[in-house]
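Participant: Next comes the sequence, and after it the predicted model I'd like to discuss.
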Amino acid sequence: MAVVLLLYLVAEIAAVWAVASAIGLLGTIGLLLAGAFIGSALARREGGRAAQAFLAAAGAGRPAHAELTNGMLVAFGGVLILLPGFVSDLAGLLLLLPPTRGVFRRAWVRRLERRAQAMGPMHGQRQGRVIVVDGEVVVNQADRPQPPHQQPPHRPVIDPQ
């Protein structure tokens, strides 16, 4: 994971350096700010659409798996857009656009399904093994109300003073 983060940072710095060399420092800063503003507007719009689709699916009583994963990908894309840099802006934009988001969603769901199959039916337990605990329920007799003819006689409380 640390290697991936290091590679990302190197790619981000290289991209900013290349753009700054081509159009200058002020142009690069302007481009980064424009990407953040346009991306946040796109994230807001797509997030609203994803929320409406989720509510419509939930209201209709059907599973909303696709709508939920779309919403999560839109949120992640919005975070990537707000990070400074061109690589993160490009990745966030790809997650915010519906056609490319669908590709990412299908790949993500396939990966999760493979992972779930590899883990077995119950994570951490051997497949086919069932543990049965035999026991007996015991009711505390003091908590159970007694019939009037079986109640202990009332004893007066003696004040020690």
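Facilitator: All right, it came through fine.
Participant: Could you use CA atoms for every contact and neighbour count after this?
Facilitator: OK.
Participant: The top helix by length along the chain: what's the following helix or strand?
Facilitator: Taking DSSP state H as the criterion, the chain has its longest helix at helix 25-60. Sequence order places helix 65-82 as the next helix or strand after helix 25-60, per DSSP states H and E.
Participant: how far out from the middle of the chain is that following helix?
Facilitator: Taking CA atoms, centre = their mean, to the nearest Å, one finds the center of helix 65-82 at 10 Å from the center of the full chain.
Participant: do stretch 113-132 as well
Facilitator: 22 Å.
Participant: Go ahead and name everything in contact with that stretch.
Facilitator: Applying CA atoms under 8 Å, 6 or more residues apart in numbering, stretch 113-132 has no contact partners.
Participant: Show me the residue at the heart of the protein, geometrically.
Facilitator: Geometric centre of the chain, nearest residue: M72, 6.6 Å, by CA atoms, centre = their mean.
Participant: this is the other structure I want to compare:
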Amino acid sequence: MAVFFLLYVVAEVAAVWAVSSAIGVLGTLGLLIAGAFLGSWLARREGARAARSFMAAARSGKSPQAEVTDGMLIGFGGLLILVPGFLSDIAGLLMLLPPTRGVLRRAWLRRAERRMMNQPGRVIVVDSEVVPEDRNHPVIESR
């Protein structure tokens, strides 16, 4: 984890250095500030939209799985916008924009589903008897 953080900091510094050498220090500061304002506005707008979608899904009785995941991605994207640097701003904006957030949501849900299926120690209850699940010999309930 420490290596990942160190690589991230080096990449952010390199990105700020490259942009500032291309457009100057004032242009770089302007871009960082504009990205923060744009990101905070977009996070507020998309967060309100996700909250309305969640409430509509809850009222209709359907599972609000996509809406909750959208809210999580919007919150994390807003947090990344607050972190100074171009790479975090780009990652945060990608989480805030609806088309890319949809792609990230589907990837996140597929990953979560795979992790849930690979949980060790799952059990199956058959006729009030707990039977450990064996991937090679699945338990088939017959009646």
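Facilitator: Yep, that arrived. All values derive from a computational prediction rather than experimental measurement.
Participant: For the longest helix of the first structure, buried residues please.
Facilitator: Using 16 or more other CA atoms under 10 Å as the test for burial, helix 25-60 of the first structure gives 28-29, 31-32, 35-36, 39-40, 42-44, 46-47, 49-50, 53-54, 57.
Participant: mean deviation of that helix from the second structure?
Facilitator: Average distance, helix 25-60 of the first structure versus aligned residues of the second structure after superposition (mean CA distance after the TM-score superposition for the first structure): 0.5 Å.
Participant: picking that back up, quick check: the gap between the residue nearest to the centre of the first structure and F104 of the first structure.
Facilitator: To F104 of the first structure, M72 of the first structure is 11 Å away according to CA to CA, to the nearest Å.
Participant: Just the element for V87 of the first structure, please.
Facilitator: Applying DSSP H and E, one finds V87 of the first structure within helix 86-96.
Participant: brain fart, R110 of the first structure
Facilitator: Using DSSP H and E, R110 of the first structure falls in helix 98-119.
Participant: just to revisit the earlier point, contacts for the helix holding V87 of the first structure, please.
Facilitator: Applying CA under 8 Å, 6+ apart, the external contacts of helix 86-96 of the first structure come out as 11-12, 15-16, 32, 35-36, 39, 42-43, 46, 73-74, 76-83, 100-101, 104.
Participant: at 6 Å instead, please
Facilitator: Helix 86-96 of the first structure is contacted from outside by 12, 74, 77, 80-81, 100-101, using CA atoms under 6 Å, 6 or more residues apart in numbering.
Participant: Repeat that for stretch 25-39 of the first structure.
Facilitator: Residues outside stretch 25-39 of the first structure that contact it (CA under 6 Å, 6+ apart): 20, 81-82.
Participant: how about a markdown table for these, with distance to Q127 of the first structure added?
Facilitator: Converted to a markdown table, these look like this (distance: CA to CA, whole Å):
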| residue | distance to Q127 of the first structure |
| --- | --- |
| A20 | 57 |
| I81 | 43 |
| L82 | 44 |
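Participant: possible to save those as a markdown table with distance to L5 of the first structure and neighbour count?
Facilitator: Listed next are the contacts of stretch 25-39 of the first structure as a markdown table, based on distance: CA to CA, whole Å; neighbours: other CA atoms under 10 Å:
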| residue | distance to L5 of the first structure | neighbour count |
| --- | --- | --- |
| A20 | 22 | 15 |
| I81 | 17 | 29 |
| L82 | 17 | 19 |
